[in-house]
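Undergrad: The following block contains a protein sequence and its predicted model.
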Amino acid sequence: MSPFHSLDALHAACTTLPMPDKEAVSRIRAREAVLTKPAGSLGRLEELVEWFGAWRPLQIDQVDLCIFAGNHGVLAQNVSSWPADVTAAMVANFTQQGAAINQLARVADAHLHIVPISDLTPSADFTLHPALSPEDFLAAVSAGYDAVPTRCDLLALGELGVGNTTAAAALAAALFGQNGAYWAGRGAGLDEAGLARKASAIDRALALHGRNHSPLDLARLYGGWELAALMGATLAARHRRIPVLLDGFVVTAAVAPLALLDPTGLDHTRLAHQSQEQGHRELAERLGLDPLINLQLRLGEGSGAALAIPLVRAALACHNGMARFADASIDDMNERKTTKIKTDD
């Protein structure tokens, strides 16, 4: 079981991290240099190989897609066009294979795990109280930490929870500044009046709790069950050297405290896609995360992370399976150009 019986223990775990294998990256670059293609011609696929190989051998036997679900007390402020019971209904839909993520996980050949946190009991309304008590926060982080399968080679993360874009926007505002209107988006279809209520709820929470707290305390004050679990899962993956694909705005906000606790805290992750939710581009830029794809998604559920899994598979397949110039009896044009430049000099 996870060791997080205190915030001090969690803080220590967030700041005591394994680092990338630089020698493995050097070997990857050496092989890339002699593969039958122009240098750099596979673009970000080449970068994905280096990223993956810095943490794990270049082979994927098992991909796991973990979706954490939770409910939010801030729904009392009328910040969503959907009621809280939709969260449970969608969890049931997931288990019956009826959601988009079920189809995407199947196509990506990923094991799908649906993890309701605290039996979908709502967090507290953070406009009036901290979203989670210290004990509940630690329990949620621990649940996420323990949910990561031991044999996983690549982890994709997603979320489900009516109202969780409000929590994510509030957490982003607490961590990085600006007001509710700056970070609040339309979520699952808010109209103008709903968007104004959402921004107002965030501003009232900021006035109540403030920003002068540690990143972990800010996550507890403004986040919620599934956001805390997402942070725990990402931390577990780092400790086990598992590369992670992050989904959209909510997932990005949930893991942001890890980057503020340690500048390398998200080095084992890649941002799968850029969500249409307002604030995601800004949040990603502040964290130095460059999305792999932009398909104008705003579903959540880990949909963008699932779609990025085949990109990682393709990157490793090219690196592992391509012939070298010497094997294919093809002159290395990269080497020829280098030699010509030296001769001309």
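TA: Structure's in. What do you need?
Undergrad: contacts and neighbour counts: CA atoms only from here.
TA: Fine.
Undergrad: wait, isn't residue 25 in contact with residue 53?
TA: Yes - at 6.4 Å, residue 25 and residue 53 qualify as touching, with contact defined as C-alpha atoms under 8 Å.
Undergrad: ok, these two, which is more surrounded?
TA: Per other C-alpha atoms under 10 Å, whichever of residue 25 and residue 53 has more neighbours is residue 53, with 23 against 18.
Undergrad: From residue 24, how far off is the more buried one?
TA: Distance, residue 53 to residue 24, by C-alpha to C-alpha, to the nearest Å: 6 Å.
Undergrad: Same question for residue 258.
TA: Distance from residue 258 to residue 24, counting by C-alpha to C-alpha: 25 Å.
Undergrad: Compare these two (neighbour count), which wins?
TA: Counting neighbours by other C-alpha under 10 Å for residue 258 and for residue 24 shows that residue 258 has the greater number, 21 against 18.
Undergrad: what's the nearest residue to the more buried one if we skip its chain neighbours?
TA: Nearest residue to residue 258 in three dimensions, chain neighbours excluded: residue 265, at 5.1 Å (C-alpha to C-alpha, 6 or more residues apart in numbering).
Undergrad: Tell me, how many residues neighbour the one you found?
TA: Residue 265 has 23 nearby residues by other C-alpha under 10 Å.
Undergrad: take the one below as the second:
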Amino acid sequence: MSDLPEFPAIIAPDAARRERATTRRAELPAGYALPAGRLGRLEQLGAWMAACSGRPSGESPGNTSSANSTRLIIVTGEHGIAAAHPEISTLPAEFSSQVTEAIESGASPVASTARSLNVDVKLVDTNSSVPSGEIDHEDAMTAAQLAENLQKGMDLADAEADQGTQLLAVGDAARGLTTVAATVIGSLCGIEPVKVVGWGSGIGDMAWRTKTAIIRDAMYRVRDDRADALQVLRRVGGADLAVLTGLLAQAAVRRTPVLIDGVGVLAAALCAQMIAPGSSDWWVVASKGNEPAITPALRALRLSPVLDAGISAGQGTGALLAVSLVRYAAEVFSG
């Protein structure tokens, strides 16, 4: 797969900026009534945003730790495995289009919350007309489709960096996504299927067994590809995960901090970290859902969630709810 895009070495967030921001934080006057260390995890978030705020010469503005310019990107997709085995999801076949319609009409809670936070929402439909392959017996994508979708994600990240977006929030929305994400995470982390399979959208026992068998068969197909994230992504991932992988890796290249949310986004994050080591320094996990595959993914990425409220609604809900916390932390550390 030599025609796939390659990523340059990732430059880590600016340690000197982090140190200066932390020093300013410790020296805040008593009148602020915010002694250093009293904000818990927000202390780390503020220092992280400060470290991420520097831009190379000639790039878009972003020279403060502000997160006021924020975009939520929701990537939707269609997975052939869900069409072939509708019992593995309680979501309707038209779920992705319903999500799109609800958000674009403004009726969705995600849309209304985004408006209240002054967060722009971008929906990215990856493959509604051509679902990804049935991963238990066929590849999700061709090499050409993988390259195309990775590039699409990279272009999204470039567009946001070019227009000066200071913080990205990223979410997912697809029927069958928990099955595909568990397969990718289980494969890359070397974990047996029964330990990564979850109940997804609220399936019953028989459907859970079917889902486990699908994940088992799909993982067996890529048993020799575990060290190659792009092969795993191509064979048992999907177009949406490929777009997310390109987006997350290129956001790190462009030094754009990202709030990530959802088991699908985490599966893509594992792939992105493997193909562009160091990318995870530019991400914060917004929330921890209830899918078993999330725990090994977080462990592999060495990341921990800001929120642990059992949010598993998808569509970047957890990331959106964490935006206010990041903004507050950034404000405190802006000195």
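TA: Structure received. Computed from a predicted structure; not experimentally measured.
Undergrad: so what corresponds to the residue nearest to residue 258 of the first structure in the second structure?
TA: Counting by TM-score structural alignment, residue 265 of the first structure corresponds to residue 279 in the second structure.
Undergrad: Where do the helices of the stretch 1-150 of the first structure begin and end?
TA: Remark: helices assigned in the stretch 1-150 of the first structure by DSSP state H, counting those that start in this stretch are 7-15, 22-32, 44-53, 85-95, 100-108, 134-147.
Undergrad: Identify whichever of the ones you listed lies nearest to residue 69 of the first structure.
TA: Judged by C-alpha to C-alpha, the one of these that comes nearest to residue 69 of the first structure is helix 85-95, at 7.4 Å.
Undergrad: That closest one maps to which residues in the second structure?
TA: By TM-score structural alignment, helix 85-95 of the first structure lines up with residues 94-104 in the second structure.
Undergrad: Give me the residues contacting the matching stretch.
TA: Stretch 94-104 of the second structure is contacted from outside by 76, 77, 78, 108, 110, 111, 123, 128, 173, 174, 175, using C-alpha atoms under 8 Å, 6 or more residues apart in numbering.
Undergrad: hmm, 6 Å instead?
TA: 108, 111, 174 (C-alpha atoms under 6 Å, 6 or more residues apart in numbering).
Undergrad: what comes up buried for it?
TA: For stretch 94-104 of the second structure, burial by neighbour count (16 or more other C-alpha atoms under 10 Å) applies to 95, 96, 97, 99, 100, 103.
Undergrad: Would you format those as JSON lines with distance to residue 26 of the second structure included?
TA: Converted to JSON lines, those look like this (distance: C-alpha to C-alpha, whole Å):
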{"residue": "95", "distance to residue 26 of the second structure": "48"}
{"residue": "96", "distance to residue 26 of the second structure": "47"}
{"residue": "97", "distance to residue 26 of the second structure": "49"}
{"residue": "99", "distance to residue 26 of the second structure": "44"}
{"residue": "100", "distance to residue 26 of the second structure": "45"}
{"residue": "103", "distance to residue 26 of the second structure": "42"}
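Undergrad: picking that back up, from the contacts of stretch 94-104 of the second structure, which single one is nearest residue 255 of the second structure?
TA: Set against residue 255 of the second structure, the nearest of these by C-alpha to C-alpha is residue 111 (26.5 Å).
Undergrad: burial count for the closest one?
TA: By the criterion of other C-alpha under 10 Å, residue 111 of the second structure has 21 neighbours.
Undergrad: so what's it up against?
TA: By C-alpha under 6 Å, 6+ apart, the contact set of residue 111 of the second structure is residue 103.
Undergrad: What's the separation between it and residue 171 of the second structure?
TA: Look at residue 111 of the second structure and residue 171 of the second structure: by C-alpha to C-alpha, they are 13 Å apart.
Undergrad: which residues touch the equivalent of residue 124 of the first structure over in the second structure?
TA: When the second structure is aligned by TM-score structural alignment, residue 124 of the first structure is paired with residue 133. Residues near residue 133 of the second structure by C-alpha under 6 Å, 6+ apart: 80, 139, 140.
Undergrad: Give me the aligned partner of the first one over in the first structure.
TA: Same thing as residue 80 of the second structure. Aligned counterpart of residue 80 of the second structure in the first structure: residue 73 (TM-score structural alignment).
Undergrad: Its match and residue 126 touch, don't they?
TA: No - the criterion here is C-alpha atoms under 6 Å, and residue 73 of the first structure misses it with residue 126 at 7.2 Å.
Undergrad: of the two, who's got more company?
TA: Between residue 73 of the first structure and residue 126, counting by other C-alpha under 10 Å, residue 126 is the more crowded of the two (28 against 22).
Undergrad: Can you tell me how far the more buried one is from residue 170 of the first structure?
TA: On the measure of C-alpha to C-alpha, residue 126 of the first structure and residue 170 of the first structure end up 9 Å apart.
Undergrad: what's the closest non-adjacent residue to residue 253 of the first structure?
TA: Nearest non-adjacent residue to residue 253 of the first structure, counting by C-alpha to C-alpha, 6+ apart: residue 168, 5.5 Å away.
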